[in-house]
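>>> Got a sequence here, can you build the structure:
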Amino acid sequence: MDDCRPLGFLIGLPFAVLALALSLVGAVVWILGTILSCLCPCCICFSGLANLAVGLIKAPVNVIRWFVRQIPC
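Purely as a prediction, here's the structure:
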């Protein structure tokens, strides 16, 4: 993060907390999707579900970066 944009971090913090909750849900979905894809490798939808869950896990970092980029220096 840039040193001249602390306000973007503070404004984005509540949204990052919400995204953190989503990432915890994503972690559970990822674990279940991985287990199911190992049990039945013919079902491609479980691997897609695991990839979606990885996106949810990365959400808090993406939200904070987006808010920081929105604040002009």
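>>> From now on I want contacts and neighbour counts done on CA atoms only, so please keep to that.
Fine.
>>> quick one, what contacts Ala53?
23, 25-27, 29-30 (C-alpha atoms under 8 Å, 6 or more residues apart in numbering).
>>> before we move on, what about Leu7?
Each residue near Leu7 by C-alpha under 8 Å, 6+ apart is listed here: 68, 71.
>>> Report the secondary structure state of it.
Secondary structure assignment for Leu7 (DSSP: H, G, I helix; E, B strand; the rest coil): helix.
>>> To compare against the first, here's the next sequence to fold:
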Amino acid sequence: MGDCKPLGFLIGLPFAFVALFLSLVGGIIWILGTVLSCLCPCCFCCGGLAKMAVSLMKLPIKVIQWFIEKIPC
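Sure thing, here's the model as predicted:
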């Protein structure tokens, strides 16, 4: 991301807003997974659930970066 590509940013912006809502869902899942792992530490599925939730929370940034990379200039 060394050079500025405003067209890629503008094209990716609506998709980033959709990803933002998914990241909010990921945050809720992460909080629930954390609470479940505190209540029952033997639940191994909560670790995978938390990892998926963190990747959902990083999704808006990944979407914007992907669009910026795809625009040549």
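>>> Surely Cys46 of structure 2 is in contact with Thr34?
Yes. Assessed by C-alpha atoms under 8 Å, Cys46 of structure 2 is found in contact with Thr34 at 7.4 Å.
>>> These two: which is more packed in?
Cys46 (21 against 17; other C-alpha atoms under 10 Å).
>>> how far away is the nearest residue to that one once chain neighbours are set aside from Pro6 of structure 2?
Distance criterion C-alpha to C-alpha, 6 or more residues apart in numbering; nearest residue to Cys46 of structure 2, sequence neighbours excluded, is Gly33 at 5.3 Å. Here Gly33 of structure 2 is placed at a distance of 37 Å from Pro6 of structure 2 (C-alpha to C-alpha, to the nearest Å).
>>> contacting residues around the spatially most central residue of structure 1?
For structure 1, the residue sitting closest to the mean C-alpha position, by C-alpha atoms, centre = their mean, is Ala59 at 2.3 Å. By C-alpha under 8 Å, 6+ apart, the contact set of Ala59 of structure 1 is 16, 19-20, 22-23.
>>> again, only this time at 6 Å
Neighbouring residues of Ala59 of structure 1 by C-alpha atoms under 6 Å, 6 or more residues apart in numbering: Ala19.
>>> Can you tell me the SS state at Ile31 of structure 2?
Recorded secondary structure, Ile31 of structure 2: helix (three-state DSSP).
>>> That one: neighbour count?
Neighbours of Ile31 of structure 2 (other C-alpha under 10 Å): 14.
>>> Could you check how far the residue of structure 1 most remote from its centre is from Leu24 of structure 1?
Within structure 1, the residue lying farthest from the chain centre (C-alpha atoms, centre = their mean) is Cys42, at 26.9 Å. Note on Cys42 of structure 1: its distance to Leu24 of structure 1, by C-alpha to C-alpha, is 27 Å.
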